[in-house]
Each structure stands twice: as C-alpha cells, then as structure tokens.
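> below: sequence and its predicted model.
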Amino acid sequence: MMTDTLILTVFVYGPKESRVEVEMRPKIPPDVQGNLQKLEAWSQEVVFTGGMDVKHSNRWDYEICNKPARETIYNVASWIHLPEPRIVLYIHQICEAGISPCNFILEAQHRRITQEMGLPPQPPKSPAQTCRS
C-alpha cells in the first residue's frame, strides 16, 4: 500500500562540512496515488516549484575549496516507485561549474550516486589546472 505523502529531503552543502537539511512532506493528490506516471510528473513539479521557496541570504562558499560560490549544481535521487515515495535533492554551492578541479571532484561524487541508483554512468570530464576565484 502506497502512502499519501512524498518524502522530499533537500541537502544544501557549504564550507567546513556545513550543510542545511530541509525535509518536506507534501501530500500526494488522490488522483495521482497509485499511478506511477502521474506521480513522476507531479513529483517533478513539486521539486521545481518547491525549490523556488527554499532560499537563503547568506554568503555561501564552496564545500571543497572554500572559495565564494558563484554557481549551484543540483543532483536528484528518486525512489518514487517505493511504497513510501522519496526524493532526495543534493544542492552544491560551487566556485565554478565548468571544467575545473573542484567540479571534477563534485562530478565524481555524482557518478557514485548515480551508480548507487543503478543509472548508466556519464564519462568524466578532464580537470583544469586551477579553480578561478
């Protein structure tokens, strides 16, 4: 029996091993319950529209190099097919999302997550010599 609630957990990572963790439990509409295709579409909308409400006004530095964060990278893990549907959103504040050593480390973490989820791997990008500040 599937629950009527989606468990949505958001982790925002910052410097010096700091992080923010937010858990939301939106109710799944009755017409969506039990229909995986509708649940997938509904949960995507919840993530995108709900994400607009998660804001902060502090300066964030990147978790790896402690330089000021200029970009944000999102990784999503989804288990909506389970009796207790769950989505985990990992948000990383990053100094530079292009080809950089810092982004290379973050992409390696993302590859591990996708491997754990059983998704096909993406090829790694070559790191640049330095991060720009």
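Noted; the coordinates are in hand.
> okay, CA-based contacts and neighbour counts for the rest of this
Noted.
> how far out from the middle of the chain is stretch 76-92?
9 Å (Cα atoms, centre = their mean, to the nearest Å).
> here comes the other one, which I'd like you to weigh against the first:
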Amino acid sequence: MEQRRVEITLNPIIPANLATTLEKKNKWIMEFTRKIGQDMKHNRNWRCEFCNKHARETVWMKASWMHLDPPRMVCYVHHVCDSGTGLCADKIRSVDAEMRAHSNLPPAPLLHVAPPEGYVYPMSATCAVCNDEANKSRKNLKQCARCGLTRYCSVECQHSDWKRHKQCCKAVKKVEWHWKK
C-alpha cells in the first residue's frame, strides 16, 4: 500500500531514574511521543493520505529498540482527516494492522483521541505555536533548522516554543517525508 507519511528516527534521552526497566522506558516513550505530537507539522498543503481533505490528525505507528544504548525508535506518522470514523479511519486501521503483522506484533485497536466537543484539530500545515490557518501564514512557514521537522510562522513563535520543543529537537536524528506521486 502506497502511503504519505513522515518517518522520524529518534534517539530520545530517557531520564536516568526512568531508564531502570524496559517497562519504565516504554511508559516514558509513550508519554514523550504524545508530547511531541504538535511537532509533526509541514509547510506543504498537507492532505489526508486517503481522501485528500486537509489533514488535521496524526496517527503514530512506532518501532522501538528501548534495550539499546542509546535507545532508538522510528515513528511512522500518518496525517489523516479523521482517524476515528469513516473510510479514512478504516484505511489507517488497515495500515496499522499491516505494520503490526510485519513487526510480528499482535493485533491491537488503534488509539484514537477524540477532540473535545466543538474543538477542531488544527491543520497539519500550520505553525506549531499559533496554528494560524490563513493561507499567507501557511505559505511562509519555516522549519526548525536543527531537527528539520517542526514549522513556525515567525521567529517569535519559534523562540516562544523552544522550552517545549527542545526535548523533541534534540531527540530527532533523521526525518524523511514520503509523498504519493
């Protein structure tokens, strides 16, 4: 199945007090990837890989090697319009099942976090801080020079986000964008 996604190789720095067991490492890495979700921005007109509507959700599929020193993981991040219901949700669940089968992992439900009532997730092609969806803002996004992943509309937004972004930024080792032709 051809996919449109970003593959991110991470070497996260796990706090020493949480690196004592594989269970603690895995729990920490789940929370870490949840926190860096807003870093998965792109300045192209990012669309759902299945229906071509504006992408507003990211679905993470991970392969990790927490037993290595340093720990390593590869995240396959898919941008979709809706991962909870409908045809696109069915298709992303199919991709997840295929990846699990290739990784010899047992089937498991794909985690979907529904937005609060009345909230609409911001488009994937927006600033990681202000999420300005105006065309002008989205056309002028600049990526973080260090990680090559997170996008900002201005130097001010980037500076204001550094405290939050630096943990992700330092963990990113490689970013590969895969686009359908």
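On my side now, so go ahead. As the structure is a computational prediction, the values presented were derived from the model and not from experiment.
> which parts of the second structure are strands?
With DSSP state E as the criterion, the second structure has strands at 5-10, 57-65, 72-80, 142-143, 151-152, 172-178.
> mind checking the end-to-end distance for stretch 8-19 of the second structure?
Criterion Cα to Cα, to the nearest Å; first-to-last residue distance in stretch 8-19 of the second structure is 22 Å.
> enumerate the positions of it that are buried.
8-12, 14, 19 (16 or more other Cα atoms under 10 Å).
> who wins for proximity to residue 49 of the second structure among the strands of the second structure?
Closest to residue 49 of the second structure of the strands of the second structure is strand 72-80 (Cα to Cα; 6.1 Å).
> have a look at how far, on average, the closest one is from the first structure.
Strand 72-80 of the second structure, aligned to the first structure and superposed, deviates on average by 2.1 Å (mean Cα distance after the TM-score superposition for the first structure).
> and that strand with strand 57-65, angle?
160 degrees (axes from the mean of the first three to the mean of the last three Cα atoms, to 10 degrees).
> circling back: wait, which of the buried residues of stretch 8-19 of the second structure is closest to residue 41 of the second structure?
Taking the buried residues of stretch 8-19 of the second structure together and measuring to residue 41 of the second structure by Cα to Cα, the closest member is residue 8, at 12.3 Å.
> list the contacts for the closest one?
74-77, 172-176 (Cα atoms under 8 Å, 6 or more residues apart in numbering).
> again, only using 7 Å
By Cα atoms under 7 Å, 6 or more residues apart in numbering, the contact list for residue 8 of the second structure reads 74-76, 172, 174-176.
> ok, the aligned partner of residue 37 of the second structure in the first structure to residue 74 of the first structure distance?
Correspondence of residue 37 of the second structure to the first structure, assessed by TM-score structural alignment: residue 51. Distance, residue 51 of the first structure to residue 74 of the first structure, using Cα to Cα: 11 Å.
> the helices in the second structure, which residues?
In the second structure, the helices defined using DSSP state H lie at 22-35, 86-102, 135-139, 155-171.
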